[in-house]
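Colleague: return atomic coordinates for the entry below.
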Amino acid sequence: MFSLSFSRFMKFSLGHIGLELDLNQEQNLLLTQSLSWP
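Modeller: A predicted model of the protein is given here:
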């Protein structure tokens, strides 16, 4: 019971971190694109 909820929690936190990283990558891409504009 405990291990199941713990693994579920780990999956959720890892997925959340992955989402944050994806958002950061998109923001960085937008930043570099806007900076590269003349």
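Colleague: alpha carbons only for contacts and neighbour counts from here, please
Modeller: OK.
Colleague: check the gap between residue 3 and residue 16 for me.
Modeller: Residue 3 is 20 Å from residue 16, where distance means Cα to Cα, to the nearest Å.
Colleague: please apply the same query to residue 32.
Modeller: Relative to residue 16, residue 32 is positioned 24 Å away (Cα to Cα).
Colleague: between residue 3 and residue 16, who's got more neighbours?
Modeller: Shown here are residue 3 and residue 16; by other Cα atoms under 10 Å, residue 16 has more neighbours (12 against 8).
Colleague: and the more buried one, what does it touch?
Modeller: For residue 16, the contact set (Cα atoms under 8 Å, 6 or more residues apart in numbering) is empty.
Colleague: mind checking what secondary structure it has?
Modeller: Residue 16 falls in the helix class when you classify it by DSSP: H, G, I helix; E, B strand; the rest coil.
Colleague: one more to put side by side:
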Amino acid sequence: MISKKDQTRKSKTIVNQTAKQTMFGGFLHIEHVAGHTNNR
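Modeller: Coordinates of the predicted model:
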């Protein structure tokens, strides 16, 4: 059995990882768009 505390900690970690990935993905997308604008 996983204790309630461990479960909460695990889901928090997953949420943090997802948020980081989303931010990173958004950053890459902005860089990508900026690169295209500069090339024109």
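Colleague: the first structure: which residue goes with residue 8 of the second structure?
Modeller: Residue 8 of the second structure maps onto residue 3 in the first structure, with residues paired by TM-score structural alignment.
Colleague: quick check: that match vs residue 28 of the first structure, distance?
Modeller: Residue 3 of the first structure is 37 Å from residue 28 of the first structure, where distance means Cα to Cα.
Colleague: check residue 15 of the first structure too.
Modeller: Taken as Cα to Cα, the span from residue 15 of the first structure to residue 28 of the first structure is 20 Å.
Colleague: mind checking what residue 39 of the second structure lines up with in the first structure?
Modeller: Aligned counterpart of residue 39 of the second structure in the first structure: residue 34 (TM-score structural alignment).
Colleague: can you get me a residue count around its match?
Modeller: 10.
Colleague: now residue 27 of the first structure
Modeller: 12.
Colleague: using the three-state scheme, assign it.
Modeller: Here residue 27 of the first structure takes the helix state, with states given by three-state DSSP.
Colleague: next: residue 10 of the first structure.
Modeller: Going by three-state DSSP: residue 10 of the first structure is helix.
Colleague: same question, residue 7 of the second structure
Modeller: helix.
Colleague: from residue 16 of the second structure, how far off is it?
Modeller: Residue 7 of the second structure is 14 Å from residue 16 of the second structure, by Cα to Cα.
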